[in-house]
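Q: below are the sequence and a predicted model; questions follow.
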Amino acid sequence: MSDEHPYSTAFRSGDLVAVSGRLGVSAPGVLVPGGFTAECTQAFANLDEALTSMGATRADVVQVTAYLTDIADRDGLNAAFAGYFGEPRPARTCVGVASLPYGACVEIDALARVRG
């Protein structure tokens, strides 16, 4: 799989910012070691980076979709989500999937609304 992708990491249209799925990678195609918890932490850090590149922050996020290769990791996702987002938290969908790029455990995408 190529490290070059035919899509934007994040895209801003007016006051909306869409962030493509963020994996727990520390470099293109290199998953952080440590399994689900480490990948989830890195995926949220990568989400922060993508949001910042478009003038947004996690406080602007209104919708998150998380893709898990093991739906049993949902409780861990809930804990990470609660620690990452302040109140009021954005809407969230969690989907179990057969596989993710690079053998990842979790992928997270988001939609944000930037005010002003």
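A: Sure thing, it's come through.

Q: rest of the way, CA atoms for contacts and neighbours
A: Will do.

Q: am I right that residue 65 is in a helix?
A: No. Per DSSP: H, G, I helix; E, B strand; the rest coil, residue 65 lies outside any helix segment and is strand.

Q: below is structure B, check it against A:
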Amino acid sequence: MTRTVHGVHPTVPLSAAVQAGDFLFLSGQVPFGPDGRLVPGDIAVQTRQVLENIAAVLGKVGASMEDVVKTTVWLTDAADFAAFNSVYREYFPSLQPARSCVVSLLAVDARVEIEAIAHVPASSPGGA
């Protein structure tokens, strides 16, 4: 099996994504903006930033949100679930990936974290 690392985090020991065969495993994304700072705001603002971050990582390998087959979501407040779902649905309008959702504290002061698995066949333009 071929493993290809796509981007290494500058301060913690993790990769943005690792391609293994036909699957791309994205590390959990939190609402960091392009400047590397946490984007302030409610769950809708932070969810949108996280999903934009996921789309950016996918784009680096020629994949898109349509290639996502599984997500795991962490919310810090169960009361945010409905507002989170409203934004999430914008990014996955027709083919929703399988999903797990957990309510817990996060390692950073954010309201949401999402990790994803995408199917990116090695024969596709972005595949390994």
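A: Noted; the coordinates are in hand. In this text, all values refer to a predicted model and were calculated from it rather than measured experimentally.

Q: now the TM-score, please.
A: Overlay of the two chains. TM-score (TM-score structural alignment, normalised by the length of the first structure): 0.89; 113 aligned residues with a C-alpha RMSD of 1.6 Å.

Q: return the residues in contact with the spatially closest residue to residue 19 of the first structure that is not a sequence neighbour.
A: Counting by C-alpha to C-alpha, 6 or more residues apart in numbering, residue 10 is the residue found nearest to residue 19 of the first structure once chain neighbours are left out, at 4.2 Å. Contact partners of residue 10 of the first structure, counting by C-alpha atoms under 8 Å, 6 or more residues apart in numbering, are 17-20, 50-51, 53-54.

Q: so which residues of the first structure form helices?
A: Shown for the first structure, the helices assigned by DSSP state H span residues 35-53, 74-84.

Q: who's in contact with residue 57 of the second structure?
A: Counted by C-alpha under 8 Å, 6+ apart, residue 57 of the second structure has contacts 16-17, 26.

Q: if we can go back for a sec, so which of the contacts of residue 10 of the first structure is the most crowded?
A: When neighbours are counted by other C-alpha atoms under 10 Å, residue 51 leads the contacts of residue 10 of the first structure with 26 neighbours.

Q: show me what that one aligns to in the second structure.
A: Aligning on TM-score structural alignment places residue 51 of the first structure opposite residue 58 in the second structure.

Q: with residue 35 of the first structure instead?
A: Correspondence of residue 35 of the first structure to the second structure, assessed by TM-score structural alignment: residue 42.

Q: the residue nearest to residue 19 of the first structure and residue 52 of the first structure, how far apart?
A: Distance from residue 10 of the first structure to residue 52 of the first structure, counting by C-alpha to C-alpha, to the nearest Å: 10 Å.
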